[in-house]
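A.B. asks: Using only what follows, build the 3D model:
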Amino acid sequence: MPIAVDIDVMLARRKMSVGELADRVGITPANLAVLKNGRAKAVRFATLAALCEVLECQPGDLLRWEESTPRADDVPQRDHETGVM
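C.D. replies: Model prediction:
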């Protein structure tokens, strides 16, 4: 998925546990784990806002876009003489 979730980074910076964050945000630890591990298909703005409030951060501190498919110029090309990438 091209959206990476960095909740672990903010938890470490705030020295906060997943359980504490879940309690303070008002979601279950299981749902927070789904979000934190990048398995969520969506996140409500209200949940994102609550995460940002509790963690004292911006949405961009928690979510970032990553290119999902390599571009042609990023793929190593095989040397036709040696066969080495």
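
A.B. asks: CA only for contacts and neighbour counts going forward, please
C.D. replies: Noted.

A.B. asks: so how many other residues sit close to K15?
C.D. replies: 8 (other CA atoms under 10 Å).

A.B. asks: And S17, by the same measure?
C.D. replies: Neighbours of S17 (other CA under 10 Å): 12.

A.B. asks: for comparison, sequence B:
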Amino acid sequence: MPIVVDIDVMLARRKMSVGELADRVGITPANLAVLKNGRAKAVRFTTLAALCEVLDCQPGDLLRWEAAEAGEAEEAEEGVGA
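C.D. replies: Next comes the predicted model:
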């Protein structure tokens, strides 16, 4: 997926655990892990805002776009017309 989640980078910078962040944001550690590991299909703006508030950062510090590699791009194009 071309969207990369960098929550672990901000956690390290803030010297905060996943459990502490989950508690302070108000989500379960399991849901935070899904987001942190890039397995989430969506994120609510309220959750993103809470993450930014707790981590004192901007959304762009947590999410970034990376171009798909050649193999991934070909698979995506094949799936569009199917």
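
A.B. asks: Tell me how the two chains score on TM-score.
C.D. replies: Laid over one another, the chains give 0.84 as their TM-score (TM-score structural alignment, normalised by the length of the second structure), with 70 aligned residues with a CA RMSD of 0.5 Å.

A.B. asks: The second structure: strands as residue ranges?
C.D. replies: Along the second structure, counting by DSSP state E, strands occupy 3-5, 63-65.

A.B. asks: Please work out which of those is packed deepest.
C.D. replies: Greatest average neighbour count among these goes to strand 3-5 (a mean of 16), per mean count of other CA atoms under 10 Å.

A.B. asks: And that strand against the first structure, how far off on average?
C.D. replies: Superposed on the first structure, strand 3-5 of the second structure shows a mean distance to its aligned partners of 0.2 Å (mean CA distance after the TM-score superposition for the first structure).

A.B. asks: Point out the other helices and strands that that strand packs with.
C.D. replies: The contact analysis (3 or more CA pairs under 8 Å, 6 or more residues apart in numbering; DSSP states H and E) places strand 3-5 of the second structure against strand 63-65.

A.B. asks: This completes my enquiry, with thanks.
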